[in-house]
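**Student:** Below: sequence and its predicted model.
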Amino acid sequence: MAYDELLARRVRPFLSGYPGFSEKRMFGGMAYFLDGNWCIGIFKESMVVRVGLEAYEAALAEPHVTIFGSDERQMRGWAMVGPLGLEDLPSIRAWVERGVAFVETLPPKE
């Protein structure tokens, strides 16, 4: 299954105004970067948000959020938000802002 292009179009405006914004198709989905750091991804019908280790457990406790990765290789610091958690623009914006808040703590990649 390809990634949800409508979700990608809804996410892009919340990120495109940030300095260093870029996007790239990856692993059958879409990835959004800020200053070279992976921030948000669209995988199938879900959004993958880079929240960092400190906010990871709290993110997983939220409705419609699951672990990103496989049982063998969980991607700690990354949360997968399912479609029911992304039904409206305020919800999408809130998750994007969480990803941005974490990525802004990282040094730019060259």
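**Tutor:** Done, it's in.
**Student:** Going by C-alpha atoms from here, please, whenever you check contacts or count neighbours.
**Tutor:** Noted.
**Student:** hey, where'd the helices end up in this protein?
**Tutor:** 5-15, 53-60, 89-103 (DSSP state H).
**Student:** this is the other structure I want to compare:
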Amino acid sequence: MPYDPVIADRLRAALAGVDGVSEKRMFGGVGFMVNGTMAVAASSTGGVMLRSDPDDSGGIIDGVAITGMEMKGRPMKGWLAVLPEAVATDEDLQRIVDHGVTAARSLPSR
């Protein structure tokens, strides 16, 4: 399943005021980098892939619409899977984007 272009456009809008943002197609989706580090992506699974500090993910994970990311059955430390229903409103999406931008900025620039 390809990424959702509507979610990608909403991510672009939510990132419009953020300095250092670039966009790159990858893994069947489209990733949004902040200073070269991916912060958030429109996932090829139809939702959002979100960077998160592994020590600061507890407050955002709900276990249903926002969960730890897995690839091929393996947990991906520092990444969360966000279902479309978790970003249904612009406020919800902005909260997710802000979380990803903060996590990306906490890492060294590439």
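**Tutor:** Received it, and whenever you're ready, just let me know what you need. Owing to the predicted nature of the structure, the values given are computational and were not obtained by experimental measurement.
**Student:** Need the winner for burial among the helices of the first structure.
**Tutor:** Ranked by mean neighbour count, the helices of the first structure are led by helix 89-103 with a mean of 18 (mean count of other CA atoms under 10 Å).
**Student:** Next, format the helices of the first structure as a markdown table and append distance to residue 73 of the first structure.
**Tutor:** What follows is these, written out as a markdown table (distance: least, CA to CA, whole Å):
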| stretch | distance to residue 73 of the first structure |
| --- | --- |
| helix 5-15 | 25 |
| helix 53-60 | 15 |
| helix 89-103 | 21 |
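**Student:** closest one to residue 42 of the first structure among these?
**Tutor:** With CA to CA, the closest approach to residue 42 of the first structure among the helices of the first structure belongs to helix 5-15: 6.4 Å.
**Student:** residues in contact with that closest one?
**Tutor:** Helix 5-15 of the first structure has contacts (CA atoms under 8 Å, 6 or more residues apart in numbering) with 21, 30, 32, 42, 45, 89, 92-93, 96.
**Student:** what does stretch 81-96 of the second structure contact?
**Tutor:** Residues outside stretch 81-96 of the second structure that contact it (CA under 8 Å, 6+ apart): 10-11, 14, 46-50, 65-69.
**Student:** Provide the aligned range in the first structure for it.
**Tutor:** Using TM-score structural alignment, stretch 81-96 of the second structure corresponds to residues 80-95 of the first structure.
**Student:** Please name whichever of the helices of the first structure is nearest to residue 76 of the first structure.
**Tutor:** helix 53-60 (6.5 Å).
**Student:** thinking again about what came up before, just checking, which of the contacts of stretch 81-96 of the second structure belong to strands?
**Tutor:** Residues of these located in strands (DSSP state E): 48-50, 66-69.
**Student:** Of these, which is the most crowded?
**Tutor:** Taking other CA atoms under 10 Å as the neighbour criterion, residue 48 ranks highest of those with 30 neighbours.
**Student:** Contacts only, for that residue.
**Tutor:** So residue 48 of the second structure contacts 7, 40-42, 81-84 (CA under 8 Å, 6+ apart).
**Student:** switch to 6 Å and redo it
**Tutor:** Going by CA atoms under 6 Å, 6 or more residues apart in numbering, residue 48 of the second structure touches 41-42, 82.
**Student:** just residue 33 of the first structure next, same as before
**Tutor:** Taking CA under 6 Å, 6+ apart as the test, what residue 33 of the first structure contacts is 21-23, 39.
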